[in-house]
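> make a model of this:
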Amino acid sequence: MATESSVWSTCDYSHNVTFFYNWVGKKISVAWTTRDFVVIGLGLTVCLIVVLANLLVMVAIFMNHRFHFPIYYLLGNMAAADLFAGIAYANLMLHTGPWTSTLSKEQWYMRGALIDISLTASVANLLAVAVERHQTIITMQLHSKMTKRRVVLLIVCIWAVSIVMGLVPSLFWNCECYLDDCSTVAPLYSRRFLVFWAVLNLLTFFVMVAVYTRIFVYVRYQTRHASHHSTEMRHKQTVFNLMKTISMVLGAFVICWMPGLVTLLLDGLLGKASHANAFEKFCLVIAECNSLVNPIIYTLRDDEMRRTFMWILCRLRRRGADQPRKLSPVEINSPLPEETLGCVQKLEDQAVRTETNDKEDSWTIPGRTLKRAGFIL
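This next block holds a predicted model:
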């Protein structure tokens, strides 16, 4: 009891942000340096692209009636999480460098909470998409039979968990009462919390690996059997396309998140000896890039999504050239408006020149044919 009392006696909530930075040896810039300008400039550029790309995805899913299915609702929610991540990271960029010393503890915690919430939501959506694809591929469906109510409940749970994870450090899991546990990357955060958060994300990664590996093994087995009823080339092409998409999904996750997760683990386990401050900001920029890669992998590989993008961009270009016109939702059951067909065709012709002949309209399993589920094949 005496030891516990002595520990709690060090708790002093009057310390400001600068105190904790000085305690862990993390220097706060008193003047703008070249490194600050590079990090902020690069970060804001990434944020702008992330916001625009994911906003385009959300608009496309909203306007195209063919996307009103569970998988696309999850993709739209992931785009919303990634868009929020872009905004949260822009807020971080505008409150870093010499501005850090002017923040109150509440502002500092809120800055970190926005990042944690958005990135946790993005990763949780990646896992939800992987599980949904597993369910549909294994049961040989194009779209999940999950009801809209369940999809909404899943989305609410994703955001609830993300908000809790973002608020945990400010509520109780910080180092204000345990100064020896302060992180060097995030000086008010507990090193144990950073280890927990990094391990949780690594476990999420391994679950994704297991899910996509099972999908690949299953489809490879089925297509190998189907190859007796079709050409060998078709069999190899189908497996290759699936493997390419899975490699892109897992590769993007590893490239974008692994540096940051390793940095957090080293900081949590070694503290000042990890020297994590030397590269932690660049790792955060790379992690943020995953919010840009997500819409590319999960949507731009879908022909219907690309066509919707082209339609939206053509209408925006015409609005800029002509008088503003009111946009109505795209009814995909009817053809695109004649005034945009020429523009869409032109953009499609340009895209075709850069594409390789690796497309498969469908992959066949004995007695059944499943049309390509967008980004999976």
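> contacts and neighbour counts: CA atoms only from here.
Will do.
> now for Ile115: which residues touch it?
Counting by Cα atoms under 8 Å, 6 or more residues apart in numbering, Ile115 touches 85, 88-89, 166.
> farthest pair within those?
Put simply, by Cα to Cα the two of those set farthest apart are Tyr89 and Gly166, 13.9 Å from each other.
> got a winner among the contacts of Ile115 for most neighbours?
In terms of neighbour count, Ala85 stands highest of the contacts of Ile115 at 29 neighbours, by other Cα atoms under 10 Å.
> you'd agree that residue is in a strand?
No: checked against DSSP: H, G, I helix; E, B strand; the rest coil, Ala85 lies outside a strand; its state is helix.
> that one against Ser291, yeah?
Yes: using Cα atoms under 8 Å, Ala85 is in contact with Ser291, at 7.2 Å.
> the closest residue to Lys105 other than its chain neighbours: neighbour count?
Of all residues not flanking Lys105 in the chain, Val17 sits nearest, at 5.9 Å (Cα to Cα, 6 or more residues apart in numbering). Using other Cα under 10 Å, Val17 has 20 neighbouring residues.
> neighbours of Met110, how many?
By other Cα under 10 Å, the residues close to Met110 number 17.
> and the gap between His68 and Val262?
Distance of His68 to Val262, given as Cα to Cα, to the nearest Å: 38 Å.
> between the two, point out the one with more neighbours.
Shown here are His68 and Val262; by other Cα under 10 Å, Val262 has more neighbours (17 against 13).
> so where do the strands sit in the chain?
362-365, 368-371 (DSSP state E).
> next up, for comparison:
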Amino acid sequence: MCRVPASSMDAFNKSALDFSLDDDSKSTASKILLSLTLSLLAVITTTMNSMVITAIIVTRKLHHPANYLICSLAFTDLLVAILVMPFSIVYIIKEAWVMGQVVCNMWLSVDITCCTCSILHLAAIALDRYRAITDAVEYARKRTSRRAAIMIVAVWVISIFISLPPLLWRHHQASDDEGCLIKHDHIAFTIYSTFGAFYIPLALILILYYKIYRAAKSLYVKRGASQLSKQTMNGTMLPLCSDRDPQSPDTLSPPEKSFSDLSTEGDRVRITNKSPQEGSRRERSSRKQRISGNREKKAATTLGLILGAFVICWLPFFLKEVIVNTCATCGTSAAVADFLTWLGYLNSLINPLIYTIFNEDFKKAFKKLIKCGHYM
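Modelled structure (predicted):
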């Protein structure tokens, strides 16, 4: 039997120790990088939603019932950034829940309720915009601050009722060795929570935005035909119909313009002094088609961003919830579960961007806020 020299054994032990230290240092470095990345996302989410809330509060032009829904959505996403994300970062880095069951229950309550409420806000905004486009004149009279407040309260109440049963069930089944999570032992709880929090709102949002796009497309065609039908009066080209037809998208409130920028200032047909002989009927028809096509493309792009961001952020998480909680042999790693959870949290960062970036009033308000912050 061969005997290994002591010097060789020492060298082997030293190399093994160095390898272990290298693994530990790599693990520490990766955790630091991960915590910094997640913390940065939380800070950006907090900043963006705070700016939306502040802009609506300080800008008189944004004081509109539909914008109150945007403000409530931003407030909900702000709660996610402040009360949910930091605890999740600690949980991920520590790889265990170290803050006790009381804090765990509070964190899960806020997490589920606020995320559900954020999703339901998107459905409420879709419903509000659908009514504003398909029944503009009548709904304009009904669209009051009181109605917006009722919708916001209803969204919060529904969110609480959706999130409460799973939380109560977890309270009875809580076990310290399972960490801070909710595991549904019954399919009924999984169906109730996932369908109430995501799948039903998703179906509603898809249907409403499809109808919104169809209605907007129809309005673009009618508005284009109205604007390009002209009569000659004292040598001046004037529209036959008012430039602000009651049923045209121009009469929609600022949130509708933010949704699809239905009223594009550069596309408006202005009064000119050109004679009727200038330009052929074919040119006018081509211009109408170009204007209508551009607006339809813009509306489709905006709808694609809204729906795409929502589906990409939340669908993987809720698919995982259904699969894991209904299949006894199925499961996911902690890394995958954390990634899907934070993909859902990312929607709270994207919401203030998508729902305000297409609105010129919001853009101006943000610029003013940034200038004020620069001079402070």
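> re earlier: just the strands of the first structure: most buried one?
Of those, the one with the most neighbours on average (mean count of other Cα atoms under 10 Å) is strand 362-365, at a mean of 18.
> packing partners for it?
Applying 3 or more Cα pairs under 8 Å, 6 or more residues apart in numbering; DSSP states H and E, we find strand 362-365 of the first structure packed against helix 191-226, strand 368-371.
> same thing but 6 Å
strand 368-371 (3 or more Cα pairs under 6 Å, 6 or more residues apart in numbering; DSSP states H and E).
> give the aligned range of the strand it packs on in the second structure.
Alignment of strand 368-371 of the first structure against the second structure: no match, by TM-score structural alignment.
> now swap in stretch 49-61 of the first structure and tell me
Mapping stretch 49-61 of the first structure onto the second structure (TM-score structural alignment) gives residues 44-56.
> mean per-residue distance, that stretch versus the first structure.
Superposed on the first structure, stretch 44-56 of the second structure shows a mean distance to its aligned partners of 0.3 Å (mean Cα distance after the TM-score superposition for the first structure).
> without its sequence neighbours, what residue ends up closest to the equivalent of Val221 of the second structure over in the first structure?
Aligned by TM-score structural alignment, Val221 of the second structure pairs with Arg224 of the first structure. Spatially, and ignoring its direct neighbours in sequence, Arg224 of the first structure is nearest to His235 (6.7 Å; Cα to Cα, 6+ apart).
> what's the match for that neighbour in the second structure?
In the second structure, the residue paired with His235 of the first structure according to TM-score structural alignment is Ser292.
> so where is stretch 298-314 of the first structure in the second structure?
The aligned range for stretch 298-314 of the first structure in the second structure is 355-371, by TM-score structural alignment.
> Cys256 of the first structure matches what in the second structure?
Checking TM-score structural alignment: Cys256 of the first structure goes with Cys313.
> contacting residues around its match?
By Cα atoms under 6 Å, 6 or more residues apart in numbering, the contact set of Cys313 of the second structure is 343-344, 347.
> same question, Ser170 of the first structure
Tyr109.
> gap between it and Arg149 of the first structure?
From Ser170 of the first structure to Arg149 of the first structure the distance is 32 Å (Cα to Cα).
> before we move on, what about Ser122 of the first structure?
Per Cα to Cα, Ser122 of the first structure is found 21 Å from Arg149 of the first structure.
> those two - which one has more neighbours?
Comparing Ser122 of the first structure with Arg149 by other Cα under 10 Å, the one with more neighbours is Ser122, at 27 against 10.
> residues contacting the equivalent of the more buried one over in the second structure?
The pairwise alignment with the second structure assigns Ser122 of the first structure to Ser118, based on TM-score structural alignment. Applying Cα under 6 Å, 6+ apart, we find Ser118 of the second structure in contact with no residue.
> how far does stretch 99-112 of the second structure sit from the chain's center?
Centroid displacement of stretch 99-112 of the second structure relative to its chain, using Cα atoms, centre = their mean, to the nearest Å, is 24 Å.
> which parts of that stretch are buried?
Burial within stretch 99-112 of the second structure, assessed by neighbour count using 16 or more other Cα atoms under 10 Å, is assigned to 101, 104-105, 107-112.
> any idea how far Thr34 of the first structure is from the closest residue to Ile87 of the first structure other than its chain neighbours?
Once flanking residues are discounted, Ile87 of the first structure sits nearest to Cys47: 6.7 Å by Cα to Cα, 6+ apart. To Thr34 of the first structure, Cys47 of the first structure is 20 Å away according to Cα to Cα.
> give me the more crowded residue out of the two.
Using other Cα under 10 Å, the more surrounded residue of Cys47 of the first structure and Thr34 is Cys47, with 28 against 8.
> still on that earlier bit, from Met85 of the second structure, how far out is the nearest residue to the match of Cys256 of the first structure once chain neighbours are set aside?
Of all residues beyond its chain neighbours, the one nearest Cys313 of the second structure is Gly344 (4.7 Å), with distances taken as Cα to Cα, 6+ apart. Here the criterion is Cα to Cα. By it, Gly344 of the second structure lies 11 Å from Met85 of the second structure.
> coming back round to it: which of the contacts of Cys313 of the second structure fall within helices?
343-344, 347 (DSSP state H).
> save the residues you listed as TSV, and put in neighbour count too.
As requested, these are exported to TSV (neighbours: other Cα atoms under 10 Å):
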residue	neighbour count
Leu343	17
Gly344	22
Asn347	22
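> so which of the residues you listed comes closest to Asn13 of the second structure?
Leu343 (42.6 Å).
> what residues are up against that closest one?
Contacts for Leu343 of the second structure were tallied using Cα under 6 Å, 6+ apart; they are Cys313.
> before we move on, what about Tyr212 of the first structure?
Contact analysis of Tyr212 of the first structure by Cα under 6 Å, 6+ apart lists nothing.
> map it onto the second structure.
In the second structure, Tyr212 of the first structure lines up with Tyr209, judged by TM-score structural alignment.
> for Trp108 of the first structure, same thing?
Under TM-score structural alignment, Trp108 of the first structure pairs with Cys104 in the second structure.
> distance of its match from Arg170 of the second structure?
For Cys104 of the second structure, the distance to Arg170 of the second structure (Cα to Cα) stands at 11 Å.
> repeat for Phe366 of the second structure
Phe366 of the second structure sits 42 Å away from Arg170 of the second structure, going by Cα to Cα.
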